[in-house]
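Peer 1: Test case, fold it:
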Amino acid sequence: MTLTEKLEQVKHLFVEMGQALIAYSGGVDSTLVAKIAYDLLGDRALAVTAVSPSLLPEELADATAQAATIGIAHKIVQSHEMENLNYTSNPINRCYFCKSELHDTLNPLVLELGYSYVVDGVNADDLHDYRPGIQAAKERGARSPLAEIGVTKAEVRQLSQQLGLPWWDKPPQPCLSSRFPYGEEITIAKLHRVGRAEIYLRNLGWENLRVRSEGNTARIELPPEKIQDFILTTDLPTLLSTFQNLGFIYVTLDLEGYRSGKLNQVLQQIAAR
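Peer 2: Sure thing, here's the model as predicted:
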């Protein structure tokens, strides 16, 4: 199926739905879904962003600005996954409890406003990764138009560019809880610390990155081709001081470089035992 045909199929799904409440994070996937839904459904499409300590304020600001650019109505709600020990204890299926909280928050809104579904931005590639949150969403009746039609992440970016969305190449920004190794307790203070560290690096001009946090150690991940430039151009003593002021003691640079879902490699080791 060509990309044009896939887009038409996604549009057809929205026409069949007749209305759409979108679980909208501001990432490139859910923003594309919001754009298509709004173009077809107008005021029968609503983007809803759930706010919690695992979402950077800067990400919420981006989501709000993008929704305004599209024109879609945007509602902000609070989610409370930090009150769930099944989430904060950070088990390997942490995302299941996060998405359970998200959809348990959104589904009453669906009923209140008379919508039929919550629609999310899960794409076809997500189905081949370890994503326990997808199961939680399905159990609660969510629809995933991109995944249903087989739209991949690369195609999401292509379609976003074709539709004139200026953030088509926006780096992925999963929730801040993904920065911690499984089993390490997640706290609001730790989320704030790692979020401020990443914003500091972004403000230096490094966009596609992660600051992984383990205990008192921060591990910076950058694309492999950027590592040498980072070492040569960054004021390392100032960076170290900044991170230590945030509460880290040790600051390291991952020589392998950034790779999405990197912390999941421990799951392969567990499976191999």
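
Peer 1: drop to CA atoms for contacts and neighbour counts, all remaining ones
Peer 2: Fine.

Peer 1: And the residue nearest the centre of this structure?
Peer 2: The centre of the chain sits closest to Pro174, judged by Cα atoms, centre = their mean, with a distance of 3.0 Å.

Peer 1: for it, helix, strand, or coil?
Peer 2: Going by DSSP: H, G, I helix; E, B strand; the rest coil, the secondary structure assigned to Pro174 is coil.

Peer 1: measure it to Arg193 for me?
Peer 2: Using Cα to Cα, to the nearest Å, one gets 16 Å for the distance from Pro174 to Arg193.

Peer 1: to compare against the first, here's another:
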Amino acid sequence: MTGSAPLPVSAGPSGRHGEPAPPSEPVDPALAEAALLTEVERLGSVAVAFSGGVDSAVVLAAAVRALPHGRVVGAIADSPALARDELALARRTAEELGAELVVLATDELSVDGYRANAGDRCYFCKQTVLGRVSELAAARGLEHVATGTHLDDRSAPHRPGLRAARELAVVEPLADAGLTKAAVRAVARHWGLSVSEKPGMPCLASRIAVGLTVSRDRLHLVEQAEARVQATLAEHRVNARDVRVRLLDRGFRIELDAPALRLAEARPGLTHALLEGVGAVGPMGTGRLGPYSSGAVSTSAAGSRTGSAGPAREEPAP
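Peer 2: Next up, the predicted model:
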């Protein structure tokens, strides 16, 4: 890792959707692009751990631009923790980028530490996923495995998934080129990527409160519940950027971004429809609405959120 200095971006308070606040001075996308392409070109060949999100999409797009044909492949891990619509979107995005995408079947649920969900689940997930991508890279004769980790990710106080990446000697071209999240989005806009404004979408397991066992049934329940919330909001003509259904030990919480939550709370009929719709998906107990925020939750009925330095963080996909 080269550890380049961050591109000039003014600091600010925490932003919405669990991302750093937008910079007070705009990022120069040409400068960010040049730094990233230089970093990727020096790799020679790479398998990109791809999730379909903006971070890994920018890495894959950079690799397609900077490296020879046949020296780049994208790889996405397909497991019960990946929503079907996210897999479909990832396929479309890779096609848009002109990149080969290999879908790797992974079985994180076979790993005791992952199922236990004790606060370090992301370590076991990344260990499994990046291990499979490393196997693909070796089989293809590719020198490196890269993730979409950016500079802001490195400064987070507790990211067990990053520890797994370090152990596997995975490269982080965004961070190494000095790109923050704001710079990543600036480059994505500069390149006209369709996912440039896509909100973060961690795996379905991130919706299961710390301390509750991760199971195939619970993952399916979360996926169906969030789909039901999205459908109900669409029926009521409410556009929500961020939607989560969190499973707690004695119920569930529907989390919406601030504008959508205000609309839902002002319309009792919509609130009732949301709670009733999720409740009809399966045995989930009593539910309530709440504000969206990234991060893991405890198993309490209130679902109090762990601190950023605590044992759990909602991590992005690789």
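
Peer 1: what residue of structure 2 matches up with the residue nearest to the centre of structure 1?
Peer 2: Taking TM-score structural alignment, the alignment pairs Pro174 of structure 1 with Pro202 from structure 2.

Peer 1: Over to Leu46 of structure 1?
Peer 2: The criterion is TM-score structural alignment: under it, Leu46 of structure 1 has Val73 as its aligned partner in structure 2.

Peer 1: Which secondary structure element is home to the residue mapped onto Asp217 of structure 2 from structure 1?
Peer 2: For Asp217 of structure 2, the aligned position in structure 1 is Ala189, judged by TM-score structural alignment. Using DSSP states H and E, Ala189 of structure 1 sits in helix 188-203.

Peer 1: Also Ile22 of structure 1?
Peer 2: Using DSSP H and E, Ile22 of structure 1 sits in strand 20-23.

Peer 1: So which bit of structure 2 is that strand matched to?
Peer 2: Residues 46-49 of structure 2 are where strand 20-23 of structure 1 lands, counting by TM-score structural alignment.

Peer 1: any residues touching the matching stretch, and which ones?
Peer 2: In this structure, residues lying in contact with stretch 46-49 of structure 2 by Cα atoms under 8 Å, 6 or more residues apart in numbering are 56, 59-60, 63, 71-76, 130, 133-134, 136-137, 142-148, 318.

Peer 1: In helices, which of the residues you listed appear?
Peer 2: Secondary structure defined by DSSP state H assigns 56, 59-60, 63, 130, 133-134, 136-137 of these to helices.

Peer 1: if we take these, which one ends up nearest to Arg253 of structure 2?
Peer 2: Here the nearest of these to Arg253 of structure 2, counting by Cα to Cα, is Ser56; it sits at 29.1 Å.

Peer 1: What's the match for Gln228 of structure 1 in structure 2?
Peer 2: Aligned by TM-score structural alignment, Gln228 of structure 1 pairs with Arg262 of structure 2.

Peer 1: Okay, and its match sits in which element?
Peer 2: Per DSSP H and E: helix 258-266 holds Arg262 of structure 2.

Peer 1: That helix vs structure 1, average offset?
Peer 2: Following superposition, helix 258-266 of structure 2 is found to deviate from structure 1 by 2.3 Å on average (mean Cα distance after the TM-score superposition for structure 1).

Peer 1: Mind listing what's buried along that helix?
Peer 2: 258, 260-261, 264 (16 or more other Cα atoms under 10 Å).

Peer 1: what does stretch 168-178 of structure 1 give?
Peer 2: Taking 16+ other Cα under 10 Å as the basis for neighbour counts, the residues of stretch 168-178 of structure 1 that come out buried are 168, 173, 175-178.

Peer 1: again with stretch 83-103 of structure 2
Peer 2: Within stretch 83-103 of structure 2, the residues scored as buried using 16+ other Cα under 10 Å are 83, 87, 90-91, 93-94, 97, 99-103.

Peer 1: swap in stretch 110-118 of structure 1?
Peer 2: Taking 16+ other Cα under 10 Å as the basis for neighbour counts, the residues of stretch 110-118 of structure 1 that come out buried are 110, 115-118.

Peer 1: same question, stretch 38-50 of structure 1
Peer 2: With burial defined by 16+ other Cα under 10 Å, the residues of stretch 38-50 of structure 1 counted as buried are 38, 40-42, 45-50.

Peer 1: Show me the contact partners of that stretch.
Peer 2: By Cα under 8 Å, 6+ apart, stretch 38-50 of structure 1 touches 11, 14-15, 18-25, 34, 37, 60, 67, 70-79, 102.

Peer 1: coming back round to it: show the buried residues in the ones in helices among the contacts of stretch 46-49 of structure 2.
Peer 2: Those of these that meet the buried threshold are 56, 59-60, 63, 130, 133-134, 136-137, by 16+ other Cα under 10 Å.

Peer 1: now the strands for the stretch 151-300 of structure 2?
Peer 2: Counting by DSSP state E, counting those that start in this stretch, the stretch 151-300 of structure 2 forms strands over residues 243-248, 251-256, 286-291, given from the N-terminal end onward.

Peer 1: With distance to Thr306 of structure 2 and mean neighbour count as extra columns, can I get the ones you listed in JSON lines?
Peer 2: Below are the strands of the stretch 151-300 of structure 2 laid out as JSON lines (distance: least, Cα to Cα, whole Å; neighbours: other Cα atoms under 10 Å):
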{"stretch": "strand 243-248", "distance to Thr306 of structure 2": "13", "mean neighbour count": "25"}
{"stretch": "strand 251-256", "distance to Thr306 of structure 2": "15", "mean neighbour count": "22"}
{"stretch": "strand 286-291", "distance to Thr306 of structure 2": "15", "mean neighbour count": "17"}
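
Peer 1: In CSV: those strands, plus distance to Thr180 of structure 2.
Peer 2: Converted to CSV, the strands of the stretch 151-300 of structure 2 look like this (distance: least, Cα to Cα, whole Å):
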stretch, distance to Thr180 of structure 2
strand 243-248, 24
strand 251-256, 25
strand 286-291, 25
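
Peer 1: closest one to Val187 of structure 2 among those?
Peer 2: With distances scored as Cα to Cα, the stretch of these nearest to Val187 of structure 2 is strand 243-248 (25.6 Å).

Peer 1: The closest one versus strand 251-256: what angle between them?
Peer 2: 160 degrees (axes from the mean of the first three to the mean of the last three Cα atoms, to 10 degrees).

Peer 1: now strand 243-248 of structure 2: which residue numbers in structure 1?
Peer 2: Going by TM-score structural alignment, strand 243-248 of structure 2 lines up with residues 209-214 of structure 1.
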